[in-house]
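**Student:** Got a predicted model here, sequence first, then my questions.
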Amino acid sequence: MAGQRQRGGVVVVGVDGSPSSRRALRWGLEQAEATGAKVVAVLAWQIPRHLGTAVMVMPGAQWDAEARNTLRSAVEPASAARPQVEIEQRVVEGHPAEVLLREAGQADLLVVGNRGLGGFAGTVLGSVSQHCVRHAPCPVVVVHDQTGTDPERNTG
């Protein structure tokens, strides 16, 4: 039928371990459940360029492993609440905004959190959500952190 959208598709969600990205993941899973879409949870990482001389830099494999752990720890509890939603996890080296835009190339929707500073080291390089809103090839949902109302923040 003309004008009706088919069930299915892809929802790409940017995840970095922060409370707002966890909220974005939950929102993306809810949307995917409602539309029959698949979720692609993406964590982008890169070694910070300006760490200073007092900081030892981990090899890239360690950054990648840490990123995989961060993504897994965000996805597991969120996906347990919506087991019927197919979810794929991707860890990609690169600037978060650039990686998310590439991943969203064939997506129906891109979901990102908006949190300011925090989360997995190396993923905060300016306003990722703002860049995605301006340049994404698909609609973008920005899920704001609601300090004080997010149960992730209230875990001691």
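**Tutor:** That came through, no problem.

**Student:** Going by C-alpha atoms from here, please, whenever you check contacts or count neighbours.
**Tutor:** OK.

**Student:** now the helices: where do they sit in the chain?
**Tutor:** 19-35, 60-80, 96-103, 128-135 (DSSP state H).

**Student:** Redo those helices as TSV? Include distance to G8 and mean neighbour count.
**Tutor:** Output for the helices of the chain, formatted as TSV (distance: least, C-alpha to C-alpha, whole Å; neighbours: other C-alpha atoms under 10 Å):
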stretch	distance to G8	mean neighbour count
helix 19-35	6	23
helix 60-80	17	16
helix 96-103	17	21
helix 128-135	22	17
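
**Student:** Included below, for side-by-side comparison, is a second structure:
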Amino acid sequence: MDVKPVIAGVDGSKDSGRALKWAADYAQQAGAPLQALITWEVSTLYGDTFSGEWDSTAVEQKHREVAEKLVSDTLGGGAQVDVRVEKGNASEVLVRESKDAQLIVVGSRGFGGFRGMLLGSVSHHLVTHARCPVTVMQHEKG
């Protein structure tokens, strides 16, 4: 029987680092594999604001580097973590992945959050739509 993974949604923020650390501790205690999942999407651009093509390979590689640095900085170099990069809206990707996870862990706010908000848009969406339990790590005040 395959053990469902614990997924930590990461974006390079301090909150996602705290979520990753908590998820790693939980996964170890549960005997579950750990995945660090980072997402990316191309914003819709209109008119002449963009010309040319997106190099999706380069974008994915940059996001992988951010996630791998967060894993290394947070858990050390020997951590057993499957780093995944998925194209798409973070909320939608995490909800989709929740059907095959035993737990998803995210920070309360990533880089897009407004100061003073208890939950960011991704964590709020995930809490209300995920198909598995969700843990949201509260941001540190300061």
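**Tutor:** Great, that's in hand. The structure presented is a predicted model; accordingly, all values stated were derived computationally and were not measured.

**Student:** rewinding a little: among the helices of the first structure, which comes closest to V143 of the first structure?
**Tutor:** helix 19-35 (5.4 Å; C-alpha to C-alpha).

**Student:** if we can go back for a sec, wait, which of the helices of the first structure is closest to G119 of the first structure?
**Tutor:** Nearest of the helices of the first structure (C-alpha to C-alpha): helix 19-35, 7.9 Å.

**Student:** average distance between the closest one and the second structure?
**Tutor:** By mean C-alpha distance after the TM-score superposition for the first structure, the fitted helix 19-35 of the first structure averages 0.7 Å away from its aligned residues in the second structure.

**Student:** So what does P139 of the first structure match up with in the second structure?
**Tutor:** Counting by TM-score structural alignment, P139 of the first structure corresponds to P133 in the second structure.

**Student:** What is the neighbour count of its match?
**Tutor:** Here the number of neighbours of P133 of the second structure (other C-alpha atoms under 10 Å) works out to 13.

**Student:** M56 of the first structure now?
**Tutor:** 8.

**Student:** ok, now how distant is it from V13 of the first structure?
**Tutor:** 31 Å (C-alpha to C-alpha, to the nearest Å).

**Student:** Report the separation between the aligned residue in the second structure for A44 of the first structure and S51 of the second structure.
**Tutor:** Counting by TM-score structural alignment, A44 of the first structure lines up with T39 in the second structure. Here T39 of the second structure is placed at a distance of 23 Å from S51 of the second structure (C-alpha to C-alpha).
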